[in-house]
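Asks: need coordinates for the below:
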Amino acid sequence: HLIINDVANLIKNGEKITSYQDYDDQFFKESRAQFLPVDFRNIDDYFGGALNYYQHNKFSALQLVWTDRNDKFPWEDGYQEEFIYDQPLLDRNADFKFREAKNLGVFTTRQCLEFNQPILRVVHDHDGDWQFLTGNQEPEDIRLVALEQMILIDSSLNEVFDLDYGQTAERDSINNSWQITNLDE
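Replies: Coordinates of the predicted model:
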C-alpha cells in the first residue's frame, strides 16, 4: 500500500507516469523502478479487483517493476536468477505464461505428441513436476519434453499456468473449461 500511495502522490503533485522510464530511488531505496504497459492478454490473469470493479477487461494497466540487489531489471543480463519467476513481466510473455523456464522438462504422452490427442489433465505435482496428460495413457506412453513445446502444441494450457503445487486441472474436451482440484481430494 505504501508504494501505491507513493505513486498516487506523484500523480497528485502533477507528475505524469511514463512507461519504460527509470525512476531512481523514488519507490525503493537504492533501487530503480519502471512502469511497463500490461499486455491486454494478461489482464484477466492478474487484475481480479479491477475486473470486478469495471465488469469488463477493456482497460489499460501499468506494472511497476523493480531491480534486484544488483540493480538489474529482470530483462537485463546479470539479473539474479533466484528472483526471475517472482516478478512476471506482464508487458510480454502472454504467449507463454508459465513462470518456469521454457526449457523445463515436463511429462506428456505419446498420444499427444504422435497422434495429436488433446491434453485433458494437467498435474502440478507436490515436488513441482508438471504432467500434461491425454487421459488414455499407459506408463510406457510417457514422454519428456520442454514446457515450451507443450504450449506450442496447445496454447490453451496457458490457462492453468498458475496451478499451485499439488493441484490438478481437468476438462472433458479441449473446448471445455478447466476444473481445478487438489491432488489429495
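Asks: C-alpha only now, for contacts and for neighbours.
Replies: Will do.
Asks: which residues in the protein form helices?
Replies: In the chain, the helices defined using DSSP state H lie at 2-12, 43-46, 48-54, 110-115, 147-153.
Asks: tell me which residues are up against the fourth one.
Replies: To tie it back to what came earlier, the one meant is helix 110-115. Contacting residues not belonging to helix 110-115 are listed as 117-119, 133-134, 137, 141-143 [Cα atoms under 8 Å, 6 or more residues apart in numbering].
Asks: please give me the structure for this one as well, since I'd like to look at both together:
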Amino acid sequence: MAFADAHNTASFSTTKVVREHLPVLMVSHDADGAWQFLDATTDEPGDALLVCMACIYERDQTLEQIADLPLVSAWRQEVGGTWERAENPPEDDDEDDDQAV
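Replies: Just a heads-up that it's a prediction; the model follows:
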C-alpha cells in the first residue's frame, strides 16, 4: 500500500462506497490526521462508515496518486481522472469567542 499510514488505520467512507461500490471521488486528509474516502453523493451522517485504509485502497489502487496528500482535500470527476487539490480550512473550535455577547 502506498500510504504511509498502517494498513489497519481507521478511515471514514460512506455506505455507498462500501456497500454499493460507488467510486471514491473525494478524499480529505483532515487536520487531526483522519482520512475520508467519499463518493461525492451524500453528506448525511447516517451514511458514514469506519473502514480500514487498506480495504479502500484494495478497491481502487488509483488512490495511490493521492497517498502523499498533506492535510488537504482532493477530488476528481471519475476513477482514473485527474485529482484536484485544495487546502482544508483550519478548524476553528472557538468561532463564538469572537462574537460580542
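Asks: one step back: report the buried members of the contacts of helix 110-115 of the first structure.
Replies: 117-119, 133-134, 142-143 (16 or more other Cα atoms under 10 Å).
Asks: can you add distance to Leu2 of the first structure and give these back as CSV?
Replies: CSV is the format used below for these (distance: Cα to Cα, whole Å):
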residue, distance to Leu2 of the first structure
Gln117, 49
Pro118, 46
Ile119, 43
Leu133, 44
Thr134, 46
Ile142, 49
Arg143, 48
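Asks: which residue in the second structure aligns with Arg121 of the first structure?
Replies: Matched by TM-score structural alignment, Arg121 of the first structure corresponds to Met26 in the second structure.
Asks: of the helices of the first structure, which approaches Gln63 of the first structure most closely?
Replies: Closest to Gln63 of the first structure of those is helix 43-46 (Cα to Cα; 10.4 Å).
Asks: how about the closest one, aligned to which bit of the second structure?
Replies: Going by TM-score structural alignment, helix 43-46 of the first structure sits over no part of the second structure.
Asks: return the distance of Glu148 of the first structure relative to Leu104 of the first structure.
Replies: According to Cα to Cα, to the nearest Å, Glu148 of the first structure and Leu104 of the first structure sit 8 Å apart.
Asks: aligned to Thr168 of the first structure, what sits in the second structure?
Replies: By TM-score structural alignment, Thr168 of the first structure lines up with Ser73.
Asks: check contacts around its match.
Replies: 26-30, 85-88.
Asks: narrow those residues to those that are buried.
Replies: Neighbour counting by 16+ other Cα under 10 Å classes 26-30, 85 among those as buried.
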